[in-house]
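K.L.:
predicted model and sequence below, questions to follow.
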Amino acid sequence: MWKDEILEEIYRIREEHAKSFNYDLQAICDDLRQKQAVSNRQIISQPLKQPSRQHSKSLHPTSTARRNSKFKIQNSNRYTE
């Protein structure tokens, strides 16, 4: 099986770093944030994109119509029984 030497090195470094903090996730994150703060590198963050909730009617014209008619049928049966 083929091994990527660069990935192996990253995994080793990550394991050593986690082990040095006894695998305490809070301590690991605190250390990484502290290193980031003193790195003097420009941090660029973007707000998370919200998923679009609008569906294009042109993409699913028949399935939308079918779903709406099913809903009406189910609801009308519920009230007429």
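P.N.:
Cool, the structure landed.
K.L.:
only C-alpha atoms from now on, for both contacts and neighbour counts.
P.N.:
Will do.
K.L.:
show me what contacts the most centrally placed residue in the chain?
P.N.:
The chain has L48 as the residue nearest its centroid, 10.0 Å off, counting by C-alpha atoms, centre = their mean. Listed by C-alpha atoms under 8 Å, 6 or more residues apart in numbering, L48 has no contact partners.
K.L.:
ok, now how distant is it from K35?
P.N.:
Separation of L48 from K35 (C-alpha to C-alpha, to the nearest Å): 24 Å.
K.L.:
next: I28.
P.N.:
11 Å.
K.L.:
neighbour count: those two, which is higher?
P.N.:
I28 (17 against 11; other C-alpha atoms under 10 Å).
K.L.:
can you give the contact residues for the helix or strand where that one lies?
P.N.:
Using DSSP states H and E, I28 sits within helix 25-37. Contact with helix 25-37 is made by H17, A18, F21, as judged by C-alpha under 8 Å, 6+ apart.
K.L.:
pasting the second one now:
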Amino acid sequence: MQDEIVVEIHQIREEYAKSFNYNLDAIFADLQKQQVESGWEIVKLSPKRNLTKRWSRRSKNSQ
């Protein structure tokens, strides 16, 4: 069984990527442009240390 919404999202994603000839740099630049043009405030949050330690392999090996 296929979900119509998922199929539609995949089609939109494929058309979008194809419009940039599957060039990830061009896609990234376009997404950044859209982000700036949206007028939305961009917020960068610092990583939560407890979650990083909890799920990171590095923390298991270093303990």
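P.N.:
That came through, no problem. It should be emphasised that the depicted structure is a prediction, and the values quoted were computed from it without experimental measurement.
K.L.:
got a TM-score for the two of them?
P.N.:
The TM-score (TM-score structural alignment, normalised by the length of the second structure) is 0.69; 53 aligned residues with a C-alpha RMSD of 1.9 Å.
K.L.:
let's verify the residue nearest to the centre of the first structure: helix, strand, or coil?
P.N.:
What DSSP: H, G, I helix; E, B strand; the rest coil gives for L48 of the first structure is coil.
K.L.:
do the same with P51 of the first structure
P.N.:
Assignment for P51 of the first structure (three-state DSSP): coil.
K.L.:
mind checking how far it is from Q42 of the first structure?
P.N.:
Taken as C-alpha to C-alpha, the span from P51 of the first structure to Q42 of the first structure is 28 Å.
K.L.:
how far off centre is the helix or strand that the helix holding I28 of the first structure is followed by?
P.N.:
Next helix or strand after helix 25-37 of the first structure toward the C-terminus (DSSP H and E): helix 61-80. Relative to its chain's centre, helix 61-80 of the first structure lies at 33 Å (C-alpha atoms, centre = their mean, to the nearest Å).
K.L.:
how many other residues sit next to T64 of the first structure?
P.N.:
So T64 of the first structure, with other C-alpha under 10 Å, has 14 neighbours.
K.L.:
with C29 of the first structure instead?
P.N.:
Neighbours of C29 of the first structure (other C-alpha under 10 Å): 12.
K.L.:
mean per-residue distance, the helix or strand hosting V6 of the second structure versus the first structure.
P.N.:
Remark: V6 of the second structure resides in helix 4-19, with elements defined by DSSP H and E. Helix 4-19 of the second structure, aligned to the first structure and superposed, deviates on average by 0.6 Å (mean C-alpha distance after the TM-score superposition for the first structure).
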